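1. how would this look folded up:
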Amino acid sequence: MGAEELSKLEKKMAQAVALILASGHRLPGVRGWELRRRLGKNFPKIINSLDSRLKQIGLRVKLVPDPDAGPDDLDRARFYIVLSDPLTLSDIQTLGYSLDELAILSATLAYLLAKNGSASEKEVVEMLETKYPRWRVEAALERLARRGYLARTEEGVVSVGWRTLVEVDRQELLKAFASLSSNGELRQAQEKTGPEEGGEQAS
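-> Below is the predicted model:
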């Protein structure tokens, strides 16, 4: 690659970083179509080059597909800059969360995985109330949703939040799922709500 081409690539990578980090949206990151509009149709190659550069300093570009689109639809996917090594659930405790909040997050994520990623908030609260007072459950869910680890809708649906998808090690979620299942809590909760929605979320 010549000096001029390298200079252009460096400029494009700088633009990509600015787009991803300086998003004006409610959610962080940037959609692929926005990168395409600013960087051109070859934006995936630019992102790959940026990813290689970021890995040298312990960061990387993470692509999260749009749940309503196919995994190959880069235009609708969202791109983030994250740590090269994803957080474990225990790492989240160092960010100022209590042990109870961490346990509630683990149990909720495990339950949501068994429900293909979302469930009614009423179901989630009832499941958690077997272990914690209702006021503590509601306060924890509110905080975790506000921080992006969970998502809540006005219709009363709870789902896995963007921050969990981006930051948390998926293997940790599967461990939480296995732990909850082995304790019988998930099975009991599913018996209350019906088995038809069960099944692990596709990776």
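2. make it CA atoms for all contacts and neighbour counts henceforth
-> Will do.
3. ok, longest helix in the chain?
-> Criterion DSSP state H: the longest helix present in the chain is helix 3-21.
4. contacting residues around the next helix or strand along the chain from it?
-> Going down the chain from helix 3-21, the next helix or strand is strand 30-31, by DSSP states H and E. Residues outside strand 30-31 that contact it (CA atoms under 8 Å, 6 or more residues apart in numbering) are 19-20, 23, 75-80.
5. quick one: buried ones out of the residues you listed?
-> Neighbour-count burial (16 or more other CA atoms under 10 Å) is assigned, among these, to 19-20, 75-80.
6. what segments of this structure are helices?
-> Going by DSSP H, the chain shows helices at 3-21, 32-39, 43-55, 89-93, 99-114, 121-128, 134-146, 162-167, 170-182, 185-193.
7. before we move on, the earlier item: now, which of the buried ones among the contacts of strand 30-31 sits nearest N48?
-> F79 (11.6 Å; CA to CA).
8. and the longest helix of the chain, what does it pack onto?
-> Here helix 3-21 touches helix 32-39, helix 43-55, strand 78-83, going by 3 or more CA pairs under 8 Å, 6 or more residues apart in numbering; DSSP states H and E.
9. include distance to L174 when you put these into CSV, please.
-> Output for the helices and strands packed on helix 3-21, formatted as CSV (distance: least, CA to CA, whole Å):
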stretch, distance to L174
helix 32-39, 28
helix 43-55, 26
strand 78-83, 20
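10. this one as well, want them side by side:
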Amino acid sequence: MEREKGWKMSEEAILSRKLRKALQLLLFQHHRLPGAKGWELRKALGKDYLNIIRILNKKLEDLGLEIKIIHESKEEEDLDKARFYIVFKSISEELSSWRIDTLAILAVSIAYIATKNSVKKQELQELLKEKFPDWKIDQELNMFIRRGYLEEKDENLYIGWRTKAEVDIKKLIESIAGYNIS
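-> Next up is the predicted model:
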């Protein structure tokens, strides 16, 4: 009986250690982006890393957090190359302190870029100039790029890692368009 009890505690200790390690990898920024790649988690936690991630995700639910898996491209399904993030289940806590015009610029930017996959920065600025002053557009777009909502490469804007992790793009476009997208 003692051996069984000791063995069970050992398994629990191993699981607890792996959960702490997974949380550490996901919370602390190691490179330019937060979170961790699937291969990093597999290397640190072992081949059963997805089970560890599922257990951790259940524990994070009580705190209003969840683990999101974001693939580099839409076609990609390789979890080793995917990035795992911890995000708020509802981002309203963060965005509630933003001005309404800032949220409007972000929503229009995400929706416009999502419909085209990428857009010239100048093209988006021209679209936004119809409703917002130049200084506001430049200021907000730069903030969105810094915070990861948008990504800029060679004067083109793309959907950023943070938008992929925190925003339901389909739902955003549906609410702007006023009808469901199938």
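11. hang on, the earlier thing: possible to save the helices of structure 1 as CSV with distance to V61 of structure 1?
-> As requested, those are exported to CSV (distance: least, CA to CA, whole Å):
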stretch, distance to V61 of structure 1
helix 3-21, 9
helix 32-39, 12
helix 43-55, 5
helix 89-93, 20
helix 99-114, 24
helix 121-128, 32
helix 134-146, 24
helix 162-167, 10
helix 170-182, 17
helix 185-193, 34
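12. pick the most buried one from these.
-> The highest average neighbour count among those, using mean count of other CA atoms under 10 Å, belongs to helix 99-114 at a mean of 22.
13. how close does that one sit to structure 2?
-> Compared with structure 2 after fitting, helix 99-114 of structure 1 has a mean deviation of 1.1 Å; criterion: mean CA distance after the TM-score superposition for structure 1.
14. from the contact counts, what lies against that helix?
-> helix 89-93, helix 121-128, helix 134-146, strand 157-160, helix 170-182.
15. residues in contact with the fourth one: which ones?
-> Translated: strand 157-160 of structure 1. For strand 157-160 of structure 1, contacts defined as CA under 8 Å, 6+ apart pick out 109, 112, 117-121, 124, 149-152.
16. next: stretch 128-136 of structure 2.
-> Residues contacting stretch 128-136 of structure 2 (CA under 8 Å, 6+ apart): 105, 125, 137.
17. wait, what's in contact with the first one?
-> The neighbours of I105 of structure 2, taking CA under 8 Å, 6+ apart as the test, are 128, 137, 140.
18. conserved subset of the residues you listed in structure 1?
-> When you map the contacts of I105 of structure 2 onto structure 1 and apply both residues aligned by TM-score structural alignment, their matches' CA atoms under 8 Å, the shared contacts are 128, 137, 140.
19. ok, the second one to K129 of structure 2 distance?
-> Spelled out, it's I137 of structure 2. 8 Å (CA to CA, to the nearest Å).
20. ok, L41 of structure 2 next?
-> As for L41 of structure 2, its distance to K129 of structure 2 is 44 Å (criterion: CA to CA).
21. could you do L33 of structure 2 as well?
-> For L33 of structure 2 relative to K129 of structure 2 (CA to CA), the value is 31 Å.
22. try I14 of structure 2
-> Separation of I14 of structure 2 from K129 of structure 2 (CA to CA) stands at 56 Å.
23. could you do E155 of structure 2 as well?
-> 18 Å.
24. more neighbours, the two?
-> Legend: neighbour count by other CA atoms under 10 Å for E155 of structure 2 and K129, higher for K129 (14 against 10).
25. relative to K121 of structure 2, how far out is the more buried one?
-> K129 of structure 2 sits 12 Å away from K121 of structure 2, going by CA to CA.
26. can you check I110 of structure 2 too?
-> Using CA to CA, I110 of structure 2 is found at 12 Å from K121 of structure 2.
27. swap in D48 of structure 2?
-> Distance from D48 of structure 2 to K121 of structure 2, counting by CA to CA: 43 Å.
28. give me the number of residues near G2 of structure 1?
-> G2 of structure 1: 6 surrounding residues under other CA under 10 Å.
29. that one -> structure 2?
-> When structure 2 is aligned by TM-score structural alignment, the residue opposite G2 of structure 1 is K8.
30. what about that match, distance to Y85 of structure 2?
-> 30 Å.
31. and if you look at I52 of structure 2?
-> Distance, I52 of structure 2 to Y85 of structure 2, by CA to CA: 14 Å.
32. OK, contacts around the spatially most central residue of structure 1?
-> In structure 1, the C-alpha nearest the mean C-alpha coordinate belongs to L165, at 1.6 Å (CA atoms, centre = their mean). L165 of structure 1 sits next to V64 when contact means CA under 8 Å, 6+ apart.
33. also T102 of structure 2?
-> T102 of structure 2 neighbours (CA under 8 Å, 6+ apart): E140.
34. 10 Å instead, please
-> 95, 132, 136-137, 139-141, 143-144 (CA atoms under 10 Å, 6 or more residues apart in numbering).
35. which of these does structure 1 keep?
-> For the contacts of T102 of structure 2, the subset whose aligned partners also touch in structure 1 (both residues aligned by TM-score structural alignment, their matches' CA atoms under 10 Å) is 95, 136-137, 139-141, 143-144.
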